[in-house]
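Asks: generate coordinates for the sequence data below:
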Amino acid sequence: MNKHLAHAFRMLPAAAVLAAGAALSAGGGVAAAHAAATESPAAIQLAANPYERGPAPTERSITAERGPFDIEKIDVPARSGEGFNQGTIYAPTDLSQGTFGAIAVSPGFVSPEALISWYGPRLASQGFVVMTLETNSLFDAPAARGRQLLAALDYLTGDSKVKDRIDSSRLAVMGHSMGGGGTLEAADDRPSLQAAIPLAPWNVNGDWRNVRVPTMIIAADNDFIAPAGSMAEPFFNSLTAAPEKAYLELRNAGHMTFNSPHTTIAKYSIAWMKRFVDNDARYEQFICPAPAPNGAIAAYTGSCPTG
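Replies: Just a heads-up that it's a prediction; the model follows:
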């Protein structure tokens, strides 16, 4: 290998080096390797991360009420699948960029699906398949909600009308209150999940040392139902095995803040899901360095993504 080709290899990302090496071993020689080495930046970016969906984000795009993807809404009647009651799917209609990650969302105690329905189109239009749930019972405990979240993901990837739009290796869970507690239960039970976002989580179990899923807990400073000081914060501190974790506390917010469209909740939920479900480093700018306290955020702490 001459010194110019060696230099080209040193300047390439690993994915492009493999491509160039493959070209050489296939008999293409220096010319083929040079073609791989001079691949366009866009092509190299695609090779490095095939899961990116949508244009590069901006503050305006991540806080918009709708993202760049057109979506459709699909009702999921009762008895459509095992382990959950019923729900609604929100899915991108454009498959030109490939399959999408999927997210299941649970409401809280004595709360119908309608209270968390806003997460469906907000997240789906950013490039996810999202299913919001009507739980088996309004009184289901967190552990039961966690099982339903996982059952919904299994339905999405196995039997739903949109299963062909989903990459079954890129799944996540999210929920409010006891649904947030259920989100932690689901993450504990299924370490293959790519991300979890408990919203004002409530659970009598406070030990999440075995969770190995990137987890962002979002809490509220004026929450008297699931107080941050006795639930969200200790839950976050117990996530000692999570590869990445973050804690965001909303300012001047209460327990029911999560049941209505909220720009800050949406912004950081999208950023976390994009970064860990899609491995999209373009969204790292919103979580690292940690956002400073401001009119919407009372506190934020978290790890900066390492991979």
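Asks: going by C-alpha atoms from here, please, whenever you check contacts or count neighbours.
Replies: OK.
Asks: which residues in the stretch 151-300 of the chain form strands?
Replies: Applying DSSP state E, counting those that start in this stretch to the stretch 151-300 of the chain gives strands spanning 166-176, 195-199, 215-220, 245-250, 297-302.
Asks: who touches the shortest one?
Replies: Yep, that's strand 195-199 we're talking about. Outside strand 195-199, the residues that touch it by Cα atoms under 8 Å, 6 or more residues apart in numbering are 171-177, 179-181, 183-184, 187, 213-219, 258, 269, 272-273, 276-277.
Asks: now with 7 Å?
Replies: Here strand 195-199 makes contact (Cα atoms under 7 Å, 6 or more residues apart in numbering) with 172-177, 180-181, 183-184, 187, 213-219, 273, 276-277.
Asks: ok, now stretch 18-26?
Replies: Here stretch 18-26 makes contact (Cα under 7 Å, 6+ apart) with 29-30, 32-33, 36-37.
Asks: show me the two of the residues you listed that sit farthest apart.
Replies: Spatial extent of the contacts of stretch 18-26 (Cα to Cα) is set by the pair Gly29 and Ala37 at 12.4 Å.
Asks: of the two, which one has the most company?
Replies: More crowded of Gly29 and Ala37, by other Cα atoms under 10 Å: Ala37, with 23 against 15.
Asks: another for comparison:
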Amino acid sequence: MALAAVATAGAVAFLGPQAIAGQTATPAAVQVSSTVKGPDPTEESVRAQRGPFAVKQVAVAAKAGRGFNKGTIYYPDDTSQGTFGAVAVIPGFLENQSAISWYGPTLASHGFVVITLQPNAVTDFPEPRSDQLLAAVRWVATQSPVKDRVDPARLAVMGHSMGGGGTLIAASKDPSLKAAIPLAPWSLYADFSDVTVPTMIIGADRDAIAPVANHADPMYASLKAKPDEAYLKLKGADHFTTNRYTATTTRFTVSWLKRYVDGDSRYSAFLCPTPQPDGTFVRFQLTCPV
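Replies: You can find the predicted model right below:
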């Protein structure tokens, strides 16, 4: 993929669809993969808390020796679309599954099989969380009650806070992952230059628990020399903003997963080129085109 830099060093770039009220943002030429799911996206649809798919869910009980604790699987109630990509999501320090549970039905309704996790221990640091993410997403694809709905070659991980640090570590451990999205990530170290998985870091400008200057900023700096790595910095947001639905978080999360897990270039329009700032984020940096 030929890539061109969209900003000089130190510049701030706002990248995404050229949104015009009442119109659909679509790329001039669209190449669609065989893993495309759902109708053509619009600016409204990528921001929606509920996408085009009806969703079912199944509880996953804790089981010794499986590598992760209990959780909940959310999946599209549609057997006509073939298999879907799978995403595992884990919360942060002292958080329970409920902290990130909204991602389950939202992402499933946009065409993914999602497992939201209860950590083995709420005090787990990023390293064990990375192992739990990888164990869970692989189990969903190969052993879960919905494994027949999952393409095991299209897996992704997400996590909040220490779960975000765990997400980056998981991407370092398993370069076969199709996407990673750390949410307000926290980690004792910030050099993830070995990560080649398409990764979008989401930080918050008013995060007092994982200040972006110490966490998200240097994490992205260690990634940004590579293609397919992005950084969204939310405006007026704190450490827990990504733990609840917002249209902006949904817009970028859905678009990133669709583009990289599904290989659906229809969603490139929502990542490139530069949009008009809408006041909900102060920075979105990426190398275009994607």
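Asks: ok so, going back, including secondary structure and distance to Ala78 of structure 1, could the contacts of stretch 18-26 of structure 1 go into CSV?
Replies: Below are the contacts of stretch 18-26 of structure 1 laid out as CSV (DSSP: H, G, I helix; E, B strand; the rest coil; distance: Cα to Cα, whole Å):
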residue, secondary structure, distance to Ala78 of structure 1
Gly29, helix, 60
Val30, helix, 60
Ala32, helix, 56
Ala33, helix, 56
Ala36, helix, 52
Ala37, helix, 54
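Asks: with adjacent residues omitted, what lies nearest to the counterpart of Asp77 of structure 2 in structure 1?
Replies: In structure 1, the residue paired with Asp77 of structure 2 is Thr93, using TM-score structural alignment. The shortest distance from Thr93 of structure 1 to any non-neighbouring residue, by Cα to Cα, 6 or more residues apart in numbering, is to Ile71 (5.3 Å).
Asks: residues in contact with the one you found?
Replies: So Ile71 of structure 1 contacts 90-93, 124-125 (Cα under 7 Å, 6+ apart).
Asks: can you pull out the helices in the stretch 1-150 of structure 2?
Replies: With DSSP state H, counting those that start in this stretch as the criterion, the stretch 1-150 of structure 2 has helices at 43-47, 103-109, 126-142.
Asks: for those, which one ends up most surrounded?
Replies: helix 103-109 (a mean of 26; mean count of other Cα atoms under 10 Å).
Asks: how far apart are it and its match in structure 1?
Replies: Following the fit onto structure 1, the mean deviation recorded for helix 103-109 of structure 2 is 0.4 Å by mean Cα distance after the TM-score superposition for structure 1.
Asks: what stretch of structure 1 does that helix fall on?
Replies: Counting by TM-score structural alignment, helix 103-109 of structure 2 sits on residues 119-125 of structure 1.
Asks: so what's the gap between that stretch and the chain middle?
Replies: 12 Å (Cα atoms, centre = their mean, to the nearest Å).
Asks: so what touches it?
Replies: 65-71, 90-92, 130-132, 270.
Asks: at 8 Å what do you get?
Replies: Stretch 119-125 of structure 1 has contacts (Cα under 8 Å, 6+ apart) with 65-71, 89-92, 105, 130-132, 261, 266, 270.
Asks: and if you look at stretch 240-257 of structure 1?
Replies: Residues contacting stretch 240-257 of structure 1 (Cα under 8 Å, 6+ apart): 177, 200, 208-226, 228, 233, 236, 239, 295-305.
Asks: now the helices: where do they sit in the stretch 151-290 of structure 2?
Replies: Assigned by DSSP H, counting those that start in this stretch, the helices in the stretch 151-290 of structure 2 fall at 162-173, 216-223, 247-260.
Asks: what would the helices of the stretch 1-150 of structure 2 look like in CSV with distance to Val36 of structure 2?
Replies: Output for the helices of the stretch 1-150 of structure 2, formatted as CSV (distance: least, Cα to Cα, whole Å):
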stretch, distance to Val36 of structure 2
helix 43-47, 15
helix 103-109, 14
helix 126-142, 18
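Asks: and Asp167 of structure 1, how many residues sit next to it?
Replies: For Asp167 of structure 1, using other Cα under 10 Å, the count is 16.
Asks: repeat for the one 3 residues further on
Replies: Summarising burial for Arg170 of structure 1: neighbours were counted as other Cα under 10 Å, giving 22.
Asks: check the one 3 residues further on too.
Replies: Here the neighbour count serves as a burial measure; for Val173 of structure 1 (other Cα under 10 Å) it reads 31.
Asks: the aligned partner of it in structure 2: what's it in contact with?
Replies: Matched by TM-score structural alignment, Val173 of structure 1 corresponds to Val157 in structure 2. By Cα under 8 Å, 6+ apart, the residues touching Val157 of structure 2 are 87-89, 133-134, 137, 167, 170-171, 177, 179-181.
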